[in-house]
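**Student:** Can you look at this prediction? I've put the sequence above it.
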Amino acid sequence: MPLLLRYPGQLAGALIALVAATVATLAIPMGVRVMLDDGFSADNASSVDDAFLLLMILAVAMGVASATRYFFVTRLGERVTADLRTGVFGNLLMLSPQFFETVRTGEILSRLTADTTLVRVVLTSSLSVALRNTFLFLGAAVMAALTAPDLSAMVLLAVPLIVLPLIGFGRLVRGLSRASQDRLADTGAFASEALQAIKVVQSFNHEGHDRQRYRGVVERAYVAARKHVTARAFMTAIIITLAFASIVGVLWMGARAVIAGDMTGGTLSQFVIYAVICATSLAALSEVWGEFQMAAGAAERLSELLFARSEIAVRAQPVALPVPPRGEVRFEGVDFRYPLRPEASALDRFSLDVAPGETVALVGPSGAGKSTVFQLLLRFYDPQAGRVCVDGVDLKDADPDDFRRRIAFVPQETVVFGTSVRENIAYGRPDASEADIRAAAEAAHAHEFISQMPDGYDTLLGERGVTLSGGQRQRLVIARALLRDAPILLLDEATSALDSESEALVQDALERLMAGRTVLVIAHRLATVTKADRIIVMDKGGIVAQGTHASLVQEGGLYGRLAKLQFDVDRLPDAADMTTPETEETAAIAAAGHKAG
C-alpha cells in the first residue's frame, strides 16, 4: 500500500475509469427493463430504437472506461513491482555479511524473481479484476435493493454463507501459499548451488546424486503447491455454488411474484441481471482472493528482506575521519566470536598498531584469526569487546562509507563480474577516466592481455570471469585496487595458486600497489613476506610473536617451525643425504619426478 500511494495521479485515473465503467455496466439492466415492459408493441417502436441506442452508447462507454482502467491499473502495478524489486535489492546491499551466512543466496534470488513476479501478476491483473468486481458487486447490490427490496433482503441472508468461507479458506490458502513459495525457493537455492559448482559436481561424478536430490526438492515443492491448489479449488467451488444457488432460489420467488401480479417481468429481469452481476462478481472475487492470498505470502517473504536491518549499526551523526587520510590502523584489546560459532574465540584480547606506510604481514596456522582481522577492519562484524580504529577514529563511530573509501582489498579468491573489462577495473572508482583505467591496467601488467581481447577494454567477461586465467583475474583485481588509490591496502596473498610466470607478474604488480601505502598482508607462503617491515605471528586468536623475518627465524618458536617446514619442503633432499639403499632409490625417483615436473 505505501508503494501504491506514491502514485496518486495513476490511482485517481484508475478510480475515475473504474467508476465510469461500473456506472455504464449497471445502467444496462435499466434499459433492458424499459425494453421489456414498454417496448414490445407497434405503438412504442421508437422507444425500442431509443433503448437500443442507449444500450449501444453504454456499451461503447463501458469498453472505453474498462480499457482506461486496465491501462492505469496495469501500469501502476508494473511501476510498484519495479519499485519493490529495487527496494529489496537496495536493502540487501546494505545488510552485513552475517545476514548472508544464515540465508542462502539461491533463496534470496527466488524471492527477488519468483515472489516479485507473483506480486506483479496480482498487481497488474488480479488487482484490476478485484477492483472492477468489487465496484460491480457493491453497485449491483444497491441497484438490486432499489429494484426489488423484498427479494434483495432474501439475498442478504445468503451473504454470510458466502463471506465466511471466503475468509476462512483465504487464511488457509495464504499459509499454504507461503509454504509453497518456500519450497519453490528451496529448488532455486539447490540449483544455484549445484550450477555454481558444476566443475566440482562433474569431477566427482555427482550428477546422478544431485539429480535425485533435486527431484526430491522439486517433489516437495509440488506437494506444497498441490495442497494450495486443492484449498483454492474447494474455496472456489463453495463460493460459486452458494452464490448461484441463492440466485436460483430468489429467481423462483420472483417468478411466483410475477405470476401473482405483484411484479412486472421487466422488473424481475432487471433484478435478476443485478443479482447475476453480484454473483459473478463474488465468484470472480473468490478466485482473485486466492491469488491475493498467494501474493500476501510472497509479500511476507519480500517484506522480510525489505525491512531486514543490518547488525552493523551506523550512528545518526557519525564522526568524520581526519583529512588528509593517514592510513593508520589500530586494534585495541579486541575480543571477537563469530555469531554462528559463539563457542570459539576468533580473536582474544588482540592488540595491534600499524603505522602509516608500514607493511605488516599476518602469518600463522589456519584458524589463527588472520582473516578475522580483515573482516573487522572492513567492519563486516563488530567486536564483542575492544576497539578497531582507522586514523584514530573508532569504526563504530564512523560512517562505513567513509572509512571503506580509504581501504583497497585484494582477496585470495578473485572476484570478477560479468561486465566489461573497463567496468571491472573501475569498480571502486566508476567516475575514473579512460587514461586512469589504462594506467592502472599497465601498472598491474594487465594491459597486454586486455589489448589482445576482441573488444579490448569493452570486452564482456563471463560470469565470475570464467573466460580469464587465474593470473589474468588476479592482475585485473590488482588494477582495480590500484585505481582505487586507497591509503590502506588489505592483501590476502593471491599468488599461491599461480604458475611461475603469472606469479612473477602478479608479484611485481603487487609491489607497485604496496608502494607508499599502509599494507596488511595475510601470508600463506612465507617466502612472499620476507621483506615486510614487521611480521605478526598469530595463533588461536592472539599474537604469539612479532618481528622481522630474520629475527623470528633466529628466535624459533611457531614462526621458526613454519619457516623450516616451508623452506625445507620446497628444497628436495639430495640422494647423497640418504643413509640407506632404500632411501637412495626413493630419493632418485623423487628427484627425477621433481625435475620432470
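**Tutor:** Nice, I can see it. Numbers count the residues shown, from 1 in each chain.

**Student:** okay, CA-based contacts and neighbour counts for the rest of this
**Tutor:** Will do.

**Student:** which SSE is residue 54 in?
**Tutor:** Assigned by DSSP states H and E, residue 54 belongs to helix 45-94.

**Student:** alright, now check it against this:
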Amino acid sequence: MTKPKRTKGNLSDLKQLRRLFGYTKKYRAMLIFGVLSAAISSLLGLIFPQFVGRFVDKFKSNNINDLNTTIMLLILVFLTQAVFNFLRTYLLNVSGEGVVADLRSSLYQHLLSLSNHFFENKRTGEITSRLTSDIASVRGVVSTALAQFVNQGVMLIGSIILLFITNYKLTFLMLAVVPIVILAAAFFGKKIRRISTKFQDSIAKANANAEEAISGIQVVKSFTSEDFEAERYNQKIQESFQTAKKRALYRGLFVAGIFFSMFSAISLVLWYGGRLVFSGAITGGDLSKFLLYTIFVAGAVGAMVGLYSQFQEALGA
C-alpha cells in the first residue's frame, strides 16, 4: 500500500511542476539565456582551484613572471564570471517575476469562474491568502531557486569530475557520505513538505478570521468583541508559529546533519591527502586543488539541500 502512494505523490509533484513551468512559455528565451549564463558562470568558477594549484606549485620555481601571469589570468576569469553572473541574475529574476504575475492573474481569473458553492465554503481571507503568501512561496522556486539549481548543479557535477581526474582514491573517500545525504533528503523532505502545508493552512485561517472581523468591524464594536477577535486571531497566529518552529527544527537538523557529513569527509580527505603528499604520490598543488573542489562539492550539496527544502515548501503551498 505504501509504494503506490509514494508513486502517486511523485506523479502529482511532476504534474504540478509541469503546470507551473507551463507559465514560462512567454519567457522561455530569457529563461534559456539565464540558465546558460548560470552554467557558464559555474564552469568559470571551476577554473579557480586549477589556478590555486598552479600558484602553490610555482613557489618551487621561484619564477616571478609565472606568478604574475597566473594572477592576471585569474582576474580575467573573475571579470568574465561577473558578467555572466549579472546576466544570470537579471534574466532569471525578470522572467521569474513575469511568471508569478501571470500565475496571479490566472489564479484570480480561475477564482472568478468558480461556483457560488465554493465561495460559500471558503472565507474571503483564506482565498486572498492563497493569492499572496502561497504564490510568494512559488516565486522563489521560479526565479532564485532555478538559478541556484543550475549553478550548484553544474558546480557539483563539474567538481566531482575534476576530483576523479585529480585523484580517484581521494574522490571515493569523499563520496562515501553521499548515501547518507540521499537518505536524509528523502526523510526530512517529506516532513518539511507536510509541515509547510499545515503552516500555509493555519496562516490562511488566521487571515480569514482577520478579514471577517475587519469587514464587520461595526458589528464587532457594537458588541464590544474587540478582545475576543484579537484573541481568536492571536490563537491562529500562535498555531502557525508553533508549526513554523517545528519546520525550523526539522530544517535545522537536516542542514546540520548534511554539513557535518560533508565537512567530516573534507577532514578525512585532508588527512589522507596529507599522507599522499608526504609520500610524494601527489604535489601540494594537487592537494590544494582537491581540497577546494571538495569544498565546492560540500557547498553545492548544502545549497541543494536548501533548494530541496524550498521546493518542498512550494509544493506544500
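**Tutor:** Received, thanks. Source: prediction; values computed, not measured.

**Student:** Next, the buried residues of the helix or strand hosting residue 351 of structure 1.
**Tutor:** When secondary structure is defined by DSSP H and E, residue 351 of structure 1 falls within strand 347-354. Neighbour-count burial for strand 347-354 of structure 1 flags 347-348, 350-351, 354 (criterion: 16 or more other Cα atoms under 10 Å).

**Student:** got it, and stretch 141-148 of structure 1?
**Tutor:** By neighbour count, with 16+ other Cα under 10 Å as the criterion, the buried positions of stretch 141-148 of structure 1 are 141, 143-145, 147-148.

**Student:** same question, stretch 226-243 of structure 2
**Tutor:** 229, 233, 236-237, 239-240, 243.

**Student:** outside of that stretch, which residues touch it?
**Tutor:** With Cα atoms under 8 Å, 6 or more residues apart in numbering as the contact definition, stretch 226-243 of structure 2 has outside contacts at 195, 198-200, 202-203, 205-206, 209-210, 213, 220.

**Student:** average offset between it and structure 1?
**Tutor:** Stretch 226-243 of structure 2 differs from its equivalent in structure 1 by a mean of 1.1 Å after superposition (mean Cα distance after the TM-score superposition for structure 1).

**Student:** any idea how far residue 230 of structure 1 is from residue 237 of structure 1?
**Tutor:** Taking Cα to Cα, to the nearest Å as the criterion, residue 230 of structure 1 is separated from residue 237 of structure 1 by 11 Å.

**Student:** thinking again about what came up before, any idea which of the buried residues of stretch 141-148 of structure 1 is the one closest to residue 123 of structure 1?
**Tutor:** The nearest member of the buried residues of stretch 141-148 of structure 1 to residue 123 of structure 1, counting by Cα to Cα, is residue 141 at 25.8 Å.

**Student:** quick check, that closest one in a helix?
**Tutor:** Yes. Under DSSP: H, G, I helix; E, B strand; the rest coil, residue 141 of structure 1 sits within a helix.

**Student:** Tell me the residue in structure 1 aligned with residue 156 of structure 2.
**Tutor:** Following TM-score structural alignment, the counterpart assigned to residue 156 of structure 2 within structure 1 is residue 137.

**Student:** And for residue 253 of structure 2?
**Tutor:** With TM-score structural alignment as the criterion, residue 253 of structure 2 lines up with residue 234 in structure 1.

**Student:** what does whichever strand or helix holds residue 511 of structure 1 correspond to over in structure 2?
**Tutor:** Secondary-structure assignment from DSSP H and E places residue 511 of structure 1 in helix 500-514. On structure 2, no counterpart of helix 500-514 of structure 1 exists by TM-score structural alignment.

**Student:** Identify each buried residue in that helix, please.
**Tutor:** By neighbour count on 16+ other Cα under 10 Å, the buried set for helix 500-514 of structure 1 is 502-503, 505-507, 509-510, 513-514.

**Student:** The helix or strand just after it vs strand 347-354, what angle?
**Tutor:** Read in the C-terminal direction, the helix or strand following helix 500-514 of structure 1 is strand 518-522, with elements assigned using DSSP H and E. Strand 518-522 of structure 1 and strand 347-354 meet at an angle of 140 degrees, taking axes from the mean of the first three to the mean of the last three Cα atoms, to 10 degrees as the criterion.

**Student:** The helix holding residue 54 of structure 1 vs structure 2, average distance?
**Tutor:** With mean Cα distance after the TM-score superposition for structure 1, helix 45-94 of structure 1 averages 0.9 Å from its match.

**Student:** What is that helix packed up against?
**Tutor:** For helix 45-94 of structure 1, the elements it packs on are helix 8-34, helix 116-121, helix 127-147, helix 265-306, judged by 3 or more Cα pairs under 8 Å, 6 or more residues apart in numbering; DSSP states H and E.

**Student:** can you put the ones you listed in JSON lines and add distance to residue 387 of structure 1?
**Tutor:** As requested, the helices and strands packed on helix 45-94 of structure 1 are arranged in JSON lines below (distance: least, Cα to Cα, whole Å):
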{"stretch": "helix 8-34", "distance to residue 387 of structure 1": "49"}
{"stretch": "helix 116-121", "distance to residue 387 of structure 1": "41"}
{"stretch": "helix 127-147", "distance to residue 387 of structure 1": "53"}
{"stretch": "helix 265-306", "distance to residue 387 of structure 1": "30"}
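
**Student:** With residue 96 of structure 1 as the reference, name the closest of these.
**Tutor:** Between residue 96 of structure 1 and the helices and strands packed on helix 45-94 of structure 1, the shortest separation by Cα to Cα is 12.6 Å, and it involves helix 265-306.

**Student:** Would you quantify the distance from the corresponding residue of structure 2 for residue 89 of structure 1 to residue 102 of structure 2?
**Tutor:** Aligned by TM-score structural alignment, residue 89 of structure 1 pairs with residue 108 of structure 2. For residue 108 of structure 2, the distance to residue 102 of structure 2 equals 10 Å [Cα to Cα].

**Student:** so residue 284 of structure 2 touches residue 276, yeah?
**Tutor:** No. No contact is recorded between residue 284 of structure 2 and residue 276 when judged using Cα atoms under 8 Å, the distance being 9.5 Å.

**Student:** Not counting its neighbours along the chain, what's nearest residue 137 of structure 2?
**Tutor:** Leaving aside its sequence neighbours, residue 137 of structure 2 sits nearest to residue 314 (Cα to Cα, 6 or more residues apart in numbering; 5.3 Å).

**Student:** hang on, that neighbour packs against residue 141?
**Tutor:** Yes. Counting by Cα under 8 Å, residue 314 of structure 2 touches residue 141, with 7.1 Å between them.

**Student:** Thanks again, I'm all set now.
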